[in-house]
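Chemist: Model the structure of this input:
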Amino acid sequence: MIDEVATAVATGAAGNVIAHLLTGRADALRTRVAAVFRRGTAQQRTEALTALEHDRAALAERRESETAVAARWTDRFLTQLDAHPEARGDVEALAAGSPSRVIGAQHNHGSGVFVGGDNHGGITVTGPR
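Modeler: All right, here's what the predicted structure looks like:
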């Protein structure tokens, strides 16, 4: 039996599927959807990935509404959670949004005003005054 929290998680995951599809990030989503359905059969994984491609095209061509596509993905996730409750972590991860990436790091050395963190040490200025 699916509880209210699982329904909320499935709905959130479906919303993120839509967000990924609308922003052209279906390729990044493919791996995450496959992870949700990895406990099922190979055919179930293939069907989910095929549905992802179908829904990407349907949204891009405006053949279907976001609401209709999201409802189908909510149902898919709920069906998967009912059959494989251990998939909940994967669905929750998808519901939580895109994984964050560190693009770079900033290290400031010296004293003075730096945007982005504490600074320790001195600074030497050379050249004409």
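Chemist: make it CA atoms for all contacts and neighbour counts henceforth
Modeler: Will do.
Chemist: Give me the most central residue, this protein.
Modeler: Note on the chain: the residue nearest the mean C-alpha position is Ser98, at 3.0 Å, using Cα atoms, centre = their mean.
Chemist: ok, now which ones touch that residue?
Modeler: For Ser98, no contacting residues are found, by Cα atoms under 8 Å, 6 or more residues apart in numbering.
Chemist: can you map out the helices along the protein?
Modeler: In the chain, helices defined by DSSP state H lie at 4-22, 26-36, 42-60, 66-83, 88-95, listed in chain order.
Chemist: Tell me which of the ones you listed lies nearest to Ile103.
Modeler: Within these, the stretch nearest Ile103 is helix 26-36; the backing value is 16.7 Å (Cα to Cα).
Chemist: Show me what the closest one is packed against.
Modeler: In terms of contacts (3 or more Cα pairs under 8 Å, 6 or more residues apart in numbering; DSSP states H and E), helix 26-36 is packed against helix 4-22, helix 42-60, helix 88-95.
Chemist: what angle separates the first one from helix 42-60?
Modeler: If I follow you right, that is helix 4-22. Using axes from the mean of the first three to the mean of the last three Cα atoms, to 10 degrees, the inter-axis angle of helix 4-22 relative to helix 42-60 is 60 degrees.
Chemist: and for comparison, fold this next one:
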Amino acid sequence: MYDAELMAVATGAAGTLVAAIAASGAEKMRLKVAHFFRRATPAQQRAATQAVDDTAAQLTSPTPETQALAATAWAQLIAQYLAEHRDALSEVDGIGVPTPPTSKVWNQHNTGTGTFIGGDVHGGMTFNYGGAPDGGR
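Modeler: The predicted structure is shown next:
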């Protein structure tokens, strides 16, 4: 059996992870889980990846019971991993936080003369899709 502190950490992380899978989906959380379980054996890594898919399938029509069952399963999986890899304790807080999407930036610069509605046009536009504004660059 695991000590109380380890189970408390694992239970908290499991609840957060289940909520993140429900909100963000399995695709976004799969890489986060794989990164967290990177020190595990290949069998443990496969179990964690499969658990993401299983949790997502369970949560297609979530009820408090299915969420509790999924959180209990994750708590056991995380506790076992943390018992073997205590150095992963510092990373457990981030396991349930989905990675924000990367920003895609396109720049367009327009210069020209001729018949424009307001005269000559000089300037450009920046599209920052999927990320935070870059401070008016």
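Chemist: hmm, back to that, could I get the helices of the first structure in CSV, plus columns for mean neighbour count and distance to Gly104 of the first structure?
Modeler: As requested, those are exported to CSV (neighbours: other Cα atoms under 10 Å; distance: least, Cα to Cα, whole Å):
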stretch, mean neighbour count, distance to Gly104 of the first structure
helix 4-22, 20, 23
helix 26-36, 17, 20
helix 42-60, 16, 31
helix 66-83, 18, 34
helix 88-95, 19, 24
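Chemist: which non-adjacent residue is nearest Asn128 of the second structure?
Modeler: Val105 (4.6 Å; Cα to Cα, 6 or more residues apart in numbering).
Chemist: SS state for the one you found?
Modeler: Under the three-state scheme (DSSP: H, G, I helix; E, B strand; the rest coil), Val105 of the second structure adopts strand.
Chemist: Tell me who's in contact with it.
Modeler: Under the criterion of Cα under 8 Å, 6+ apart, the contact list for Val105 of the second structure reads 126-129.
Chemist: Please say which position in the first structure Leu89 of the second structure maps to.
Modeler: In the first structure, the residue equivalent to Leu89 of the second structure is Arg88, according to TM-score structural alignment.
Chemist: returning to that earlier point: of the helices of the first structure, give the one that comes closest to Gln106 of the first structure.
Modeler: Set against Gln106 of the first structure and scored by Cα to Cα, the helices of the first structure come closest in helix 26-36, at 27.0 Å.
Chemist: Measure how that closest one sits relative to helix 66-83, angle-wise.
Modeler: 30 degrees.
Chemist: Check the mean deviation of helix 26-36 of the first structure from the second structure.
Modeler: Following superposition, helix 26-36 of the first structure is found to deviate from the second structure by 1.3 Å on average (mean Cα distance after the TM-score superposition for the first structure).
Chemist: cool, stretch 66-81 of the first structure as well?
Modeler: Taken against the second structure, stretch 66-81 of the first structure registers an average deviation of 0.7 Å after superposition, with mean Cα distance after the TM-score superposition for the first structure.
Chemist: Contacts for that stretch next, please.
Modeler: Surrounding stretch 66-81 of the first structure, the residues in contact under the criterion Cα under 8 Å, 6+ apart are 2, 6-7, 10-11, 13-15, 17-18, 36-37, 40, 55, 59, 87-88, 91.
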